[in-house]
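[1] Okay, predicted coordinates and the sequence, questions at the end:
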Amino acid sequence: MTAPAHTRSSADLIRAEEPVLAHNYHPLPVVVARAEGTWVEDVEGNRYLDMLAGYSALNFGHRHPGLIEAAHRQLDLLTLTSRAFHNDKLAEFAERLAALTGLDMVLPMNTGAEAVESAVKVARKWAYEVKGVPDGQATIVVAADNFHGRTTTIVSFSTDETARSGFGPFTPGFRVVPYNDLAALEEAVDDTTAAVLIEPIQGEAGVVIPDDGYLAGVRELTSRKGCLFIADEIQSGLGRTGRTLAVEHEAVVPDMLLLGKALGGGIVPVSAVVAKREVLGVLRPGEHGSTFGGNPLAAAVGTAVVELLETGEFQRRAADLGVGLRDGLTELVGKGVVGFRARGLWAGVDIDPSVGTGREISERLMREGVLVKDTHGSTIRLAPPLTITAEELAGALAALEKVLK
């Protein structure tokens, strides 16, 4: 990559943001101006290996040529009609996404939080019209330490006080149980329960992987109790864990599947609720919508993403390279790493507090040319593009070993 010409330095641009941007993020002090594949460049032309991939929004790397070509082609034709009219790209996107996931119908939206909000509405509607829950009494059971977004409804069932504090009053109708606890889930589900909403792997919590059998247990319990199983795979889905979906590690098919991030290829925001026909079929015209949801540009890029996943190449890469990731992290346990959790090309790494906080380790890695992000104080997350090479992955692990010393 050729460094772009800029008249303002990274420091100047960071200072310029301070008075005009809301302070709802605490980014690392790097100003990215150009990217390709697994690498990004700042405005001075310094190169960094991206080991975060936009929280899995960039599963296929920056500016994947097939996705960029699909976007360019569609930009020359049509970008938006709203859903007031049909467009010629939406049917194929829905057909192929439903086939990829083994479900029946697609509700296209834009952001991950919109997909979650949509699922909440659909689950409640289903509870009243199909299950027969009295109007206004539907409940949804969620897991502690969840992360499903930051809208008012979603933070109402968050256990993260940073996300909740100062944003009440909160939306009722949710019950929180410990993650990975089937007994607690069994106790919480009753005749009013519309759905159980969980992440198959909790990403923001630090890549928390449940015990073997947990997801199958959730599926069995929800089927037996007559409520829906909603799997939020916005971060874990679309190849990240070595399978198309994380629920596939236990051969589980949920009633509703939530997708986002990588579905837009790192180009446009694309999310979707994918569900069984008898679930999404409760929606009727006028009851839910989105001006940009299912727009032709998003549908064209989304279809190109599905086409990449249909080959199985990226799922295999994540599984194969994930072995090297786990082996490399195992070597660091006791050398500044106190533990880690990994599946495919996704890991939460717990740093020994005596070595540094997660933020400090992230900043040290940035100075070594590797970009990661911290969460929950002492944990860093690794989620590189699935296009990363074994050599690049080894280089990132070597940099981590260096900054831990």
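    Everything's here; your move. Given the structure is predicted, the values throughout are model-derived calculations rather than measurements.
[2] Please make it C-alpha for all contacts and neighbour counts, starting now.
    Fine.
[3] Can you tell me the SS state at Gly322?
    helix (DSSP: H, G, I helix; E, B strand; the rest coil).
[4] Which of the helices or strands spans Ala33?
    strand 32-36 (DSSP states H and E).
[5] Pull out the buried residues from that strand.
    Val32, Ala33, Arg34, Ala35 (16 or more other C-alpha atoms under 10 Å).
[6] and which of these is nearest to Leu297?
    Proximity of those to Leu297 was ranked by C-alpha to C-alpha; the top entry is Ala35 with 21.3 Å.
[7] Surely that closest one is in contact with Glu41?
    Yes: with contact defined as C-alpha atoms under 8 Å, Ala35 counts as touching Glu41 (6.0 Å).
[8] that older thread, need the buried residues of strand 32-36 in CSV (columns: distance to Leu258).
    Output for these, formatted as CSV (distance: C-alpha to C-alpha, whole Å):
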residue, distance to Leu258
Val32, 29
Ala33, 31
Arg34, 30
Ala35, 28
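[9] between these, which is nearest Gly395?
    Ala35 (18.4 Å).
[10] this is the comparison structure:
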Amino acid sequence: MRQAGYQTAGFGKTHWNHGVKNPVPSNRGFEVRSVGLARNSGHYEDGAVMMGDVEPGGLAAYSEETKDYGGGEENANGYIGCTSQVPMHLHRDGWVAEECLKFLDEGIDESRPLFLYLSFLKPHAGFNVPQEFEDMYDINDIPDIAQPPWETEQGTHLEATDEEIESSRNNYWDKRIVWEKMSPEERRRTTLRYWANCTWLDHYFGRALEKLERQGRLDNALIVFVSDHGEMMGERRHRFSKYCLYDSSVRVPMVLSGSYLPEPLRGTEDDRPAELVDLVPTLAKVAGLPRNPQLPGLDLLGTEQRLGTFCEFHSKGGEPHHAAPAFMWRKKDWKLILFLPGTLGQAIGNIDKFLGELYDLQADPNEWNNLYADDRFAKIRERMTGELLMHLACVWSRGPFFYDRHGLAALE
């Protein structure tokens, strides 16, 4: 976007995690960057304004409130959360939002188009929520989370991961034990605080959009709203966070809005299979940049569509090793997951031991009933397996080409 002449400003989470071993980590083309973390967090970028440098007291207060929430604020305490006593602007996300709003008032270059990136750590756990947003919800209106008819995973990629990775197994059972002792109201409180977290961040997005609208910046704009992952929120016998290939984890919001959209598309829903990798070619075309044919994404505003959506899972954590991978192929009515037991290091020698999951998403939207071994669905299983393998072949090795005068033309 910067090469296309845009002013580039990024506020908040990127999760590039490249600031530990590299003393001068790249800011990936952003001219303006603010990151709501400390310089020594592993998220520092060259030239970025770090919250830990300019608001150390606020970051310390936030850290004190969440000190018992564990790594990534994902332990049981993190999901139970609290009504926050830290002022909103001293939360990491609140500080990032205020930095963005200040930039919109003082930092915009009127001579150039703007690429603005605003990203938050929440609604990820922990659930220490500002009271005014928690008070917007009534605990009596919050549903409990439906649970499957079985007690433990059987024949799934989650069972394989928990069996192989001790930390994954322990993290799961630490929370499950706590949640099984809770009353229904206590469990619903977690859902309430998750919703309140979402609403809190929505209000910041709204403030930024209102400011851009007053400045006339939305008269010719494309607005993209996405998330990097979902949240299990206690499904499948009290699973939390994202570490799996089920819909609550991998199916995320993707909203395209703004005056740039053709009139017939505004206010519509499109059920085409879409992936986050589609944002690169979509935004490149908007900016007048050439498409990189080595990348797998499709233009979301174009006519070409993929048959299904792909996702891969490499277990939670990597110490002392990763579990062997699992791959998902999802279509409108069916989902296939292929996975290997054991570790990643053993995987090449174990490819004949692959296992699978198959779900009828219309009849079984919770993905509780694995039909992979049911011969009645053998044709669907084999067809989707072939589609998954061909998808991998097409997007991972884009075909041979030579670095000659024709460049990447052979991949077009």
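    Done, it's in. Everything quoted here is computed from the prediction, not taken from an experiment.
[11] TM-score for this pair?
    Here the superposed chains carry a TM-score of 0.28, computed using TM-score structural alignment, normalised by the length of structure 1; 183 aligned residues with a C-alpha RMSD of 6.6 Å.
[12] I'd like the next helix or strand past the strand holding Ala33 of structure 1.
    With secondary structure assigned by DSSP H and E, strand 32-36 of structure 1 is succeeded by strand 39-42.
[13] Which is the succeeding secondary structure element to that following strand?
    strand 47-50.
[14] same for the very next helix or strand once past that following strand, what does it pack against?
    Using DSSP H and E, the helix or strand that follows strand 47-50 of structure 1 towards the C-terminus is helix 53-56. On a contact count with 3 or more C-alpha pairs under 8 Å, 6 or more residues apart in numbering; DSSP states H and E, helix 53-56 of structure 1 meets no helix or strand.
[15] Ala393 of structure 2: neighbour count?
    Burial measure for Ala393 of structure 2: 12 neighbouring residues, criterion other C-alpha atoms under 10 Å.
[16] Which strand or helix spans it?
    Going by DSSP H and E, Ala393 of structure 2 is in helix 378-396.
[17] likewise Glu357 of structure 2?
    Counting by DSSP H and E, Glu357 of structure 2 is part of strand 355-360.
[18] Could you check the angle that strand makes with helix 378-396?
    Per axes from the mean of the first three to the mean of the last three C-alpha atoms, to 10 degrees, the angle that strand 355-360 of structure 2 makes with helix 378-396 is 110 degrees.
[19] ok now do Leu75 of structure 1, which residues does it touch?
    Contacts for Leu75 of structure 1 (C-alpha atoms under 8 Å, 6 or more residues apart in numbering) come out as Leu297.
[20] hey, where'd the helices end up in the stretch 51-200 of structure 1?
    53-56, 65-75, 90-101, 112-126, 152-156, 161-164, 182-188 (DSSP state H, counting those that start in this stretch).
[21] and the ones you listed as CSV, adding distance to Phe229 of structure 1?
    Shown next, in CSV, are the helices of the stretch 51-200 of structure 1 (distance: least, C-alpha to C-alpha, whole Å):
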stretch, distance to Phe229 of structure 1
helix 53-56, 23
helix 65-75, 32
helix 90-101, 15
helix 112-126, 10
helix 152-156, 17
helix 161-164, 25
helix 182-188, 12
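[22] and Ala9 of structure 2, that's in a helix?
    No: Ala9 of structure 2: not assigned to a helix; according to three-state DSSP it is strand.
[23] isn't it right up against Leu104?
    No: Ala9 of structure 2 is not in contact with Leu104 according to C-alpha under 8 Å; the separation is 9.9 Å.
[24] So for those two, which residue has more residues nearby?
    Using other C-alpha under 10 Å, the more surrounded residue of Ala9 of structure 2 and Leu104 is Ala9, with 22 against 17.
[25] Quick check: closest non-adjacent residue to that one.
    The shortest distance from Ala9 of structure 2 to any non-neighbouring residue, by C-alpha to C-alpha, 6 or more residues apart in numbering, is to Val32 (4.5 Å).
[26] what's downstream of the helix or strand encompassing Thr282 of structure 2, the next helix or strand?
    Using DSSP H and E, Thr282 of structure 2 falls within helix 279-286. Proceeding N to C from helix 279-286 of structure 2, the next assigned helix or strand is strand 309-313, under DSSP H and E.
[27] Which strands and helices lie in contact with that next one?
    strand 326-330.
[28] Quickly note the distance from Glu187 of structure 1 to Leu321 of structure 1.
    Applying C-alpha to C-alpha, to the nearest Å, the value for Glu187 of structure 1 to Leu321 of structure 1 is 40 Å.
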